[in-house]
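>>> Pasting the sequence and the predicted model now:
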Amino acid sequence: MLWESIIIALEGLKANKMRSILTMLGIIIGVGAVIAMVSIGMGVQNKIQDSIAGLGSNLLIITPGATSPSGVRLAAGSNTTLTNKDAQAIGRQIEGVSAVAPSVSKQYQLVYGNKNWMTTVQGTTPEFVSVRNFNVELGRFFSNQEVETRMRVAVLGKTTADNLFGTIYPVGQTVRINSAPFVVVGVFEGKGQSAGGMDQDDVVVIPLTTAQERMMGISYIQTISVQAVSPESINQAQEDITSLLRSRHKLAKDMPDDFTVRNLAAVMATAEETTKTITLLLGNIAAISLLVGGIGIMNIMLVSVTERTREIGIRKALGATYRNILLQFLIEAIVIGVTGGLIGIGLGIAAAYAISAIAGWNTAISSGSILMAFGFSVAIGLFFGIYPARKAALLDPIDALRYE
């Protein structure tokens, strides 16, 4: 009986092709829209996660200046409150810290031959590579000895290297940074854009002491990047660093911090929560069209019941029970939902790939969204098919046979 009902339902769809297509259109669009919208939301979520993770794992960023409810408050001299000795103290005294990389940065023009390129020049220490998840593709990174002796060596980001050297092998070449000659000792692997749209490969890294004393003429630190031992220890490390710096800067209990410690793990958690909410919102908006499709199924099933009143009467006269008639019309409604859902899955996947290819957006198709959309389409067909099926099953056989 079940298989017969499925065959009858499919024959009914084939007999009224245009009506069947229009009925399924709401389900097709709904399922496709849910998959496409959720894939966009998950693509954004993955991009943000990758961008934040690309900055470094278990990362704490320490910057000078106190925070206030209205933002960063830069009091007199508060932008020079961090020193290299603070960074060294953090590395020595905080147990939950695996690496510390102090840094300073400034925009400079680089010149090689007849080419020039304006970029960010960052002075730091060898720990920078592990703390900030950079990998050297060509050559090497500079050593602690080169930091101590203020050597003029540089490691280029991929964008900077490509714009200055093109097809020329950059390692061993000499570039001028603000008119001072630097030997290129390495080139980083490409990292792409950050969450804020900044090109992480448009950078030049030089020894910290070289940047401070030979380039900028400063003795303070602009940023200290700290890598915690594990995700579990990052909050404790943040508290210990805050206590240590307050003690080193001789701040009384009633005085605010003259520095800011940002926990990127907390930033990532907040970003994940936000993008999940956005993905859920997009999915719910798209799911509205599924409800519209369900109403279309109910409408066409009611029309089908009216058209087939005599057929129902004949079936009942030949012995069909309430359950047989109910099952037949329910299966027809479910077949519409299943067929529309399968077509919608194909449309949604194609739309996600098209959006990624044409608009350049990150999309991530998940099996969970496909199963959810398909299950919802089947449930919609079942829910909105119950009333017409029940109406057909309750028809009096004598009245149905008299129906014209």
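Yep, that arrived. Residues are numbered from 1 along each chain as shown.

>>> rest of the way, CA atoms for contacts and neighbours
OK.

>>> Could you point out the longest strand of the chain?
Of all segments of type strand in the chain, defined using DSSP state E, the longest is strand 97-112.

>>> which helices and strands does it pack with?
On a contact count with 3 or more C-alpha pairs under 8 Å, 6 or more residues apart in numbering; DSSP states H and E, strand 97-112 meets helix 84-93, strand 115-124, helix 128-131, helix 158-165, strand 174-177, helix 208-209, strand 223-228.

>>> Output the ones you listed as a markdown table; include the columns mean neighbour count and distance to Ile343.
A markdown table is the format used below for these (neighbours: other C-alpha atoms under 10 Å; distance: least, C-alpha to C-alpha, whole Å):
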| stretch | mean neighbour count | distance to Ile343 |
| --- | --- | --- |
| helix 84-93 | 17 | 58 |
| strand 115-124 | 20 | 50 |
| helix 128-131 | 19 | 48 |
| helix 158-165 | 20 | 43 |
| strand 174-177 | 20 | 58 |
| helix 208-209 | 27 | 59 |
| strand 223-228 | 26 | 49 |
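
>>> take the one below as the second:
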Amino acid sequence: MFLIYLRRELRRRKKAALVISMGLALGIALVITVNSVSAGMSAAQGKVLESLYGLGTDMTVTKAQTATAASSGAPKFDFDAQSNSSSKKQSSDNVRVQGFQSLASSVVTKVSQQTGVASAVGGLSLNVTKVDGSFTQGQAKSTTGNSGGGQQGGQGGGNSTAQPQVQGGGANFSVNSYTVFGTDVSNLDLGPLTTSKITSGRTFKSTETNAKVAVVDSAYAKTKKYKVGSTVTISGTKFTIIGIATADSGSSTANLYIPLKQAQTLADSKNKVTTIYVKATDSKKISAVKATIQKNISGTTVTTSSDLASTVSGSLSTASNLATSVGKWLSIAVLIAAFLVAALLTSSAVSRRVREFGTLKALGWKSGRVTRQVMGEAFVNGLLGGALGIALGLAGAYTVTAISPTLSASLGSTSSGGGGQGGPGGGGPGQQTASKAIDIALTAPVSVNTIALAVALAVLGGLIAGTFGGWRASRLRPADALRRVE
């Protein structure tokens, strides 16, 4: 009887049911769209952090560079003096550890042994400044000329020699600066190289721990016209290029990647690393792992993804703030309005059905049964609104993904004074970790949790409307209801 009457009343009042359902649907659709865009923002922000950290990296361990150490590492070049006058080619490489003070390789082992750490791998970030060019020695030449008029009573005029002057000579040099990252080839599943894909050639083999091989970033390879099989010379050591890597985020961590031992040899930093990449056993316990490392390994700076998330700037940051703050409150406001509209429309419908409910009460229906009937109708309207809202929300999320607006982002530094960032290629204290912008296409993925939230909101909206309308219906007295005329 309940279901038969429910179906009959919903058919009889199609327009009213559709209006109530559409009001709920718009609110639910907005919630789905905003949640999906927010999820897309988080994913985009994750890509920005991965471009610095490396895929799968939860935190990095570094040691901030002191002011004394930073000031003493200025580039210095020595050239041999040449006594001949011919043009002489000169070349010199200055290899410096970049960004941080070095940590002993044994610290990597200590970090990997900490509670909550799944794996840890070290890397050495270098900056190479190469100076190429030539000196041309000038020639000292003197000129001889007539001295002019003679002396009175003496000898006549003659020739005199002028002071010698240097003519010609000079220097022509070019400076090329690039970054090199020493990679632990025995564990390529962690670190900055994981954000790049090998598009030509191959990556390192686990046996090439001390081999003279290199992987080159595709953008740098294009600039220098490198290809697989080419050789690149770093401070007198020739490396064979075995692979070309293309960064997923559009910008790589380093121009060249070489085995860690080779990088340590070039920088005269045996058994030293600048950055330790850490993967936690549980992503929900990253803060606890960070505290453990800082407690047990003094003098280190542990930086997590959440520490850097607040430094992401650009249009991505603006859109993220808009989605999380304005979007959230707008969704709440629209939902409240939708629930109120549904409740008011249900209450209004009850007011127009006083004769109907009065007759039912006169026939023996209890107030509770009338209330359940009204709540049942409102509940169905809520489910219908939820279905329409999910459809509209999915359409909105699909539209955002199809358009894929491009957002720009850059990662600034959170360090000051003694702090330092955890990414390779970072500057010293007070400097930016990543100075280049990254363009990311925005998507709006819809998760199962978002759909579940939409269904819950639809049920809640129906219950609120039904409770309010049922309360109105239960207060009707049969005698008063039968006296009223619609």
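That came through fine. This structure is a prediction, so every number in the text was calculated from the model and none was measured.

>>> After superposing, what score do the chains get?
After superposition, the two chains reach a TM-score of 0.69 (TM-score structural alignment, normalised by the length of the first structure), with 352 aligned residues with a C-alpha RMSD of 4.5 Å.

>>> hmm, back to that, and the longest strand of the first structure with strand 223-228, angle?
Here the directions of strand 97-112 of the first structure and strand 223-228 differ by 140 degrees (axes from the mean of the first three to the mean of the last three C-alpha atoms, to 10 degrees).

>>> Next, name the residue at the spatial heart of the first structure.
In the first structure, the centroid-proximal residue (C-alpha atoms, centre = their mean) is Gln45; its distance is 1.9 Å.

>>> Return the residue of the second structure aligned against it.
Aligned counterpart of Gln45 of the first structure in the second structure: Ser42 (TM-score structural alignment).

>>> same check, this time on Ile7 of the first structure
Ile7 of the first structure maps onto Arg7 in the second structure, by TM-score structural alignment.

>>> Doesn't that match lie inside a strand?
No - when classified by DSSP: H, G, I helix; E, B strand; the rest coil, Arg7 of the second structure is found to be helix rather than part of a strand.

>>> just to revisit the earlier point, go through the helices and strands packed on strand 97-112 of the first structure and name the closest to Ile355 of the first structure.
Nearest to Ile355 of the first structure among those is helix 158-165; the distance by C-alpha to C-alpha comes to 26.6 Å.

>>> about what we covered before: so what's the residue nearest to the centre of the first structure up against?
Ala271, Glu272, Thr275, Lys276 (C-alpha atoms under 8 Å, 6 or more residues apart in numbering).

>>> Run a quick check on the first one versus Lys47, I expect a contact.
No - between Ala271 of the first structure and Lys47 there is no contact, the gap being 10.6 Å when judged by C-alpha atoms under 8 Å.

>>> what's the longest helix in the second structure?
Ranked by residue count, the top helix of the second structure under DSSP state H comes out as helix 14-53.

>>> Give the next helix or strand downstream of it.
Note on helix 14-53 of the second structure: by DSSP states H and E, the next helix or strand toward the C-terminus is strand 59-62.

>>> Mean deviation, that next one versus the first structure?
After superposition onto the first structure, strand 59-62 of the second structure sits on average 2.9 Å from its aligned residues (mean C-alpha distance after the TM-score superposition for the first structure).

>>> And that strand, what does it pack against?
strand 275-280, strand 301-304.

>>> possible to save those strands as JSON lines with distance to Thr62 of the second structure?
Output for these, formatted as JSON lines (distance: least, C-alpha to C-alpha, whole Å):
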{"stretch": "strand 275-280", "distance to Thr62 of the second structure": "5"}
{"stretch": "strand 301-304", "distance to Thr62 of the second structure": "5"}
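
>>> Quick one: closest of those to Thr237 of the second structure.
Going by C-alpha to C-alpha, the one of these nearest Thr237 of the second structure is strand 275-280, 23.8 Å.

>>> so how much does that closest one differ from the first structure once superposed?
Here the mean offset of strand 275-280 of the second structure against the first structure after fitting is 4.1 Å, by mean C-alpha distance after the TM-score superposition for the first structure.

>>> Helix or strand: which one has the corresponding residue of the first structure for Ala456 of the second structure?
In the first structure, the residue matched to Ala456 of the second structure (TM-score structural alignment) is Gly375. According to DSSP H and E, Gly375 of the first structure maps onto helix 367-393.

>>> what's near enough to touch the counterpart of Asp396 of the first structure in the second structure?
In the second structure, the residue matched to Asp396 of the first structure (TM-score structural alignment) is Arg477. Listed by C-alpha under 8 Å, 6+ apart, the contact set of Arg477 of the second structure reads Gly358, Lys361.

>>> What separation is there between Arg477 of the second structure and Val354 of the second structure?
As judged by C-alpha to C-alpha, to the nearest Å, Arg477 of the second structure and Val354 of the second structure stand 9 Å apart.

>>> before we move on, what about Gln113 of the second structure?
Look at Gln113 of the second structure and Val354 of the second structure: by C-alpha to C-alpha, they are 74 Å apart.

>>> More neighbours: which of those two?
Neighbour count, other C-alpha atoms under 10 Å: between Gln113 of the second structure and Val354, Val354 has more, with 23 against 14.

>>> What is the equivalent residue in the first structure for the more buried one?
Looks like Val354 of the second structure aligns to Thr309 there (TM-score structural alignment).

>>> follow-up on the earlier one: go through the helix or strand just after the helix holding Gly375 of the first structure and flag the buried ones.
Once helix 367-393 of the first structure ends, the next helix or strand along the chain (criterion: DSSP H and E) is helix 397-402. Applying a neighbour-count criterion of 16 or more other C-alpha atoms under 10 Å, one finds Pro397, Ala400, Leu401 buried in helix 397-402 of the first structure.

>>> ok, those residues vs Met198 of the first structure, which is closest?
Ranked by distance to Met198 of the first structure (C-alpha to C-alpha), the buried residues of helix 397-402 of the first structure are led by Ala400 at 71.5 Å.

>>> so how far is Ile314 of the first structure from the closest one?
8 Å.

>>> Could you do Tyr220 of the first structure as well?
Relative to Ile314 of the first structure, and taking C-alpha to C-alpha, Tyr220 of the first structure is found at 94 Å.

>>> Looking at those two, which one has more neighbours?
Higher neighbour count among Tyr220 of the first structure and Ile314: Tyr220, with 19 against 16, using other C-alpha under 10 Å.

>>> circling back to that earlier point, looks like the match of Val354 of the second structure contacts Arg402 (just checking).
No - contact criterion C-alpha under 8 Å: Thr309 of the first structure and Arg402 do not qualify, at 9.1 Å.
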